[in-house]
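Participant: Provided below for reference: sequence and predicted model.
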Amino acid sequence: MSMIHPTAIVDPKAQLDSTVEVGAYSIIGPNVQIGARTVVGPHVVIEGHTTIGEDNKFFQFSSIGAAPQDKKWAGEPTRLEVGHRNTVREFCTFNLGTTQDKGVTRLGNDNWISAYVHLAHDCQVGSNTIFSNNAQLAGHVEVGDWAILSGYAGVHQFCKIGAHAFVGMYTSLTQDVPPFVLVSGNPAGARGVNIEGLKRRGFTRPQIDAIRAAYKSIYRNNLTLDEAKAALAQQQADAPDAAQHIGAMLDFLGSATRGIVR
């Protein structure tokens, strides 16, 4: 039995694994590749140079791989890449990249993307993230693994959100968020460490304590950013069990381009 509904329109040039399901009235363009066991619900449009991996689920009314909302885009063959085992709920919009950046918008693996989420051009989203309803990313945003964006969170273009960070509901984010940090408000402010998330992911008490100490060096000890970096370097040496995690915070501070939420 065919896995493609008779009302769906699938371009003959599209490359779909034989196990892909396509629902009623969905449209699949000629430059689309879709991996095994992915399910495309009804009324979904997938277009552009879009590659989708295995075991994904796209719910109804999403627009995947449409042209970037960028006036500089002139039809270049930029791309969208979606990994494996992602859940994409209703009315989501994922755009292609632009030649002004990496030329590709990426979504990793095992992400939970709720309804009305927008991933703009050139966004780079890691794996195991959660985006609640109406979370919105402007262009060129980077989101690390295990990060959580609550409902209606809005992220300014070129911002970076570190791994395991948590962005609260209705937060307006215009600066970078270091790994493990919980931010909320409009404008956003740092509210502590995402301790509950770290516990759920198996971080040990000594590791969490070391991350909290690093957080205090950045946010609570009245240090300049350079002084905080020096403090983190010392803490990294003193806490071998958490050295990798403190190192991730230190590396992030060195690469922040818009300044960090403080």
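Facilitator: Happy to help now that I have it.
Participant: contacts, neighbours, all on C-alpha from now
Facilitator: OK.
Participant: Where does E196 sit: helix, strand or coil?
Facilitator: Following DSSP: H, G, I helix; E, B strand; the rest coil, E196 is assigned to helix.
Participant: Pull up the gap between it and V40, please.
Facilitator: Going from E196 to V40 by C-alpha to C-alpha, to the nearest Å gives 34 Å.
Participant: Same check on P6?
Facilitator: For P6, the distance to V40 - C-alpha to C-alpha - is 14 Å.
Participant: can you pull the contacts of N133?
Facilitator: N133 makes contact with 113-117, 150-152, according to C-alpha atoms under 8 Å, 6 or more residues apart in numbering.
Participant: Have a look at E196 and V40 and say which one is more surrounded.
Facilitator: V40 (26 against 9; other C-alpha atoms under 10 Å).
Participant: how close does the more buried one get to G151?
Facilitator: Remark: distance between V40 and G151 (C-alpha to C-alpha) = 24 Å.
Participant: Please apply the same query to N186.
Facilitator: From N186 over to G151 the distance is 14 Å, taken as C-alpha to C-alpha.
Participant: Quickly list what's touching both of the two.
Facilitator: In contact with both N186 and G151: Y170, using C-alpha under 8 Å, 6+ apart.
Participant: These two: which has the busier surroundings?
Facilitator: More neighbours surround G151 than the other of N186 and G151, with 21 against 14 (other C-alpha under 10 Å).
Participant: The more buried one contacts M169, doesn't it?
Facilitator: Yes. Counting by C-alpha atoms under 8 Å, G151 does reach M169; the two are 5.0 Å apart.
Participant: want to compare, so here's the second one:
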Amino acid sequence: MTSNSVIHKDSQIGKNVKIGSFCTIGANVSIDDNCIIHNNVVIDGNVKIKNNVEIFPFVSIGSIPQDLKYSGEKTKIFIDENCKIREFVTINLGTKGGGGLTKIGKNCLLMVGTHIAHDCIVGNDIIFANHSTLAGHVIIENNVVVGALSAIHQFSRIGEGAMIGGMSGVTADVIPFSTVMGNRAKLSGLNLVGLKRNNFDKNEITELRKVFKYIFFSENKTLNDRILEIKKKKLNLIYCRFNSKLS
């Protein structure tokens, strides 16, 4: 730790934590072992950071939410282990109305300029490319990639294994293992690259393609009817379990 950083005496700093110059660490901040905090980082508010997290210069974590309803209530941020948080990322505290928690899962990469708003719940193994933006109350399930300069509307839910193309404007839920792109973002197909990376075998991918095509690109019956028909066939697919605004 350098002498020109301001680290509150009540903060909790673990073993082998490196803190660079001109950082500010608040009273209610807890940082676990083997973390690296580079120069010019501000961590304030009620923030818990787990092991092996690396935070790059000019990051702000724990500032109050950009929500006019926020009235100073005690809320928090939780960042799980092995995350990398690059320059100019901002992560806001939760709000009372949204459950009081903003959470980042394990093994996430937040590239330059990513913004995580109040009450967002981010799963494990997520990649946010440069200047990705989450509005409040967004839920992102595991193994999602968010393309650069994309924005996700408040209260949206992004399903497991989805890929959001760069410069997309997402205003509704995104189906698991799918690819969406555009402004406004539209469904464009299965995320085949993501499926292969997550060790789905050839037969599983073939079945997913069949079901995907039937549910989303068939003109027979309504969307709800097609989903119910797939359920009746007892195919244990995450599409049928996903509680989407599309249904």
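Facilitator: Arrived safely. These numbers come from a predicted model, not from an experiment.
Participant: Which of the contacts of N133 of the first structure fall in strands?
Facilitator: Among these, the residues falling in strands (DSSP state E) are I113.
Participant: matching residues in the first structure for stretch 190-207 of the second structure?
Facilitator: The aligned range for stretch 190-207 of the second structure in the first structure is 193-210, by TM-score structural alignment.
Participant: first to last residue in the matching stretch, what's the distance?
Facilitator: In terms of C-alpha to C-alpha, the two terminal residues of stretch 193-210 of the first structure are separated by 11 Å.
Participant: Can you show me the helices along the second structure?
Facilitator: Applying DSSP state H to the second structure gives helices spanning 192-197, 202-217, 223-232, 238-241.
Participant: residues in contact with the third one?
Facilitator: By that I understand helix 223-232 of the second structure. The contact list for helix 223-232 of the second structure, computed with C-alpha under 8 Å, 6+ apart, reads 211, 214-216, 220, 240, 247.
Participant: likewise the first one?
Facilitator: Taking contacts as C-alpha under 8 Å, 6+ apart, the residues outside helix 192-197 of the second structure that touch it are 143, 161-163, 177, 205.
Participant: Present these as CSV; the columns should include neighbour count.
Facilitator: Listed next are those as CSV, based on neighbours: other C-alpha atoms under 10 Å:
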residue, neighbour count
N143, 23
G161, 26
A162, 26
M163, 28
F177, 24
I205, 16
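Participant: Nearest to L101 of the second structure among these?
Facilitator: Closest approach to L101 of the second structure among these (C-alpha to C-alpha): N143, at 20.8 Å.
Participant: List the contacts of that closest one.
Facilitator: Counting by C-alpha under 8 Å, 6+ apart, N143 of the second structure has contacts 123-127, 160-162, 194.
Participant: what do you get if the cut-off is 10 Å, keeping everything else the same?
Facilitator: When contacts are counted by C-alpha atoms under 10 Å, 6 or more residues apart in numbering, N143 of the second structure touches 107-108, 123-127, 159-163, 176-177, 194-195, 197-198.
Participant: Just the buried ones from these?
Facilitator: In the contacts of N143 of the second structure, burial by neighbour count holds for 107-108, 123-127, 159-163, 176-177, 194-195, counting by 16 or more other C-alpha atoms under 10 Å.
Participant: ok so, going back, quick one: closest of the helices of the second structure to V170 of the second structure.
Facilitator: Nearest to V170 of the second structure, of all the helices of the second structure, is helix 202-217, at 17.6 Å by C-alpha to C-alpha.
Participant: Name the residues that touch the closest one?
Facilitator: For helix 202-217 of the second structure, contacts defined as C-alpha under 10 Å, 6+ apart pick out 175, 177-178, 187-190, 192, 195-196, 199-200, 218, 220-230, 235, 237-240.
Participant: Among these, the buried ones, what's the PyMOL command?
Facilitator: Buried subset of these, written as a PyMOL selection, criterion 16+ other C-alpha under 10 Å:
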select buried, resi 175+177+178+189+190+192+195+223+226+227+230+239+240
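Participant: what residues are up against the spatially most central residue of the first structure?
Facilitator: With distances taken as C-alpha atoms, centre = their mean, the residue of the first structure nearest its centroid is V125 (2.9 Å). Counting by C-alpha under 10 Å, 6+ apart, V125 of the first structure touches 82, 105-109, 111, 119, 137, 141-147, 160-161.
Participant: just D119 of the second structure next, same as before
Facilitator: Counting by C-alpha under 10 Å, 6+ apart, D119 of the second structure has contacts 65, 75-77, 91-103, 135-139, 154-155.
Participant: at 8 Å what do you get?
Facilitator: Residues counted as contacts of D119 of the second structure (C-alpha under 8 Å, 6+ apart) are 93-95, 98-103, 136-138.
Participant: ok, for the aligned residue in the first structure for A162 of the second structure, nearest residue in space, not its chain neighbours?
Facilitator: With TM-score structural alignment as the matching criterion, the partner of A162 of the second structure in the first structure is A165. Leaving out its chain neighbours, the residue that sits closest to A165 of the first structure by C-alpha to C-alpha, 6 or more residues apart in numbering is F180, at 4.4 Å.
Participant: And the one you found, what's its match in the second structure?
Facilitator: Under the alignment (TM-score structural alignment), F180 of the first structure maps onto F177 of the second structure.
Participant: what about that match, distance to L246 of the second structure?
Facilitator: From F177 of the second structure across to L246 of the second structure, the span is 15 Å (C-alpha to C-alpha).
Participant: follow-up on the earlier one: can you lay out the contacts of helix 192-197 of the second structure as TSV showing distance to K50 of the second structure?
Facilitator: What follows is these, written out as TSV (distance: C-alpha to C-alpha, whole Å):
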residue	distance to K50 of the second structure
N143	20
G161	24
A162	26
M163	27
F177	28
I205	35
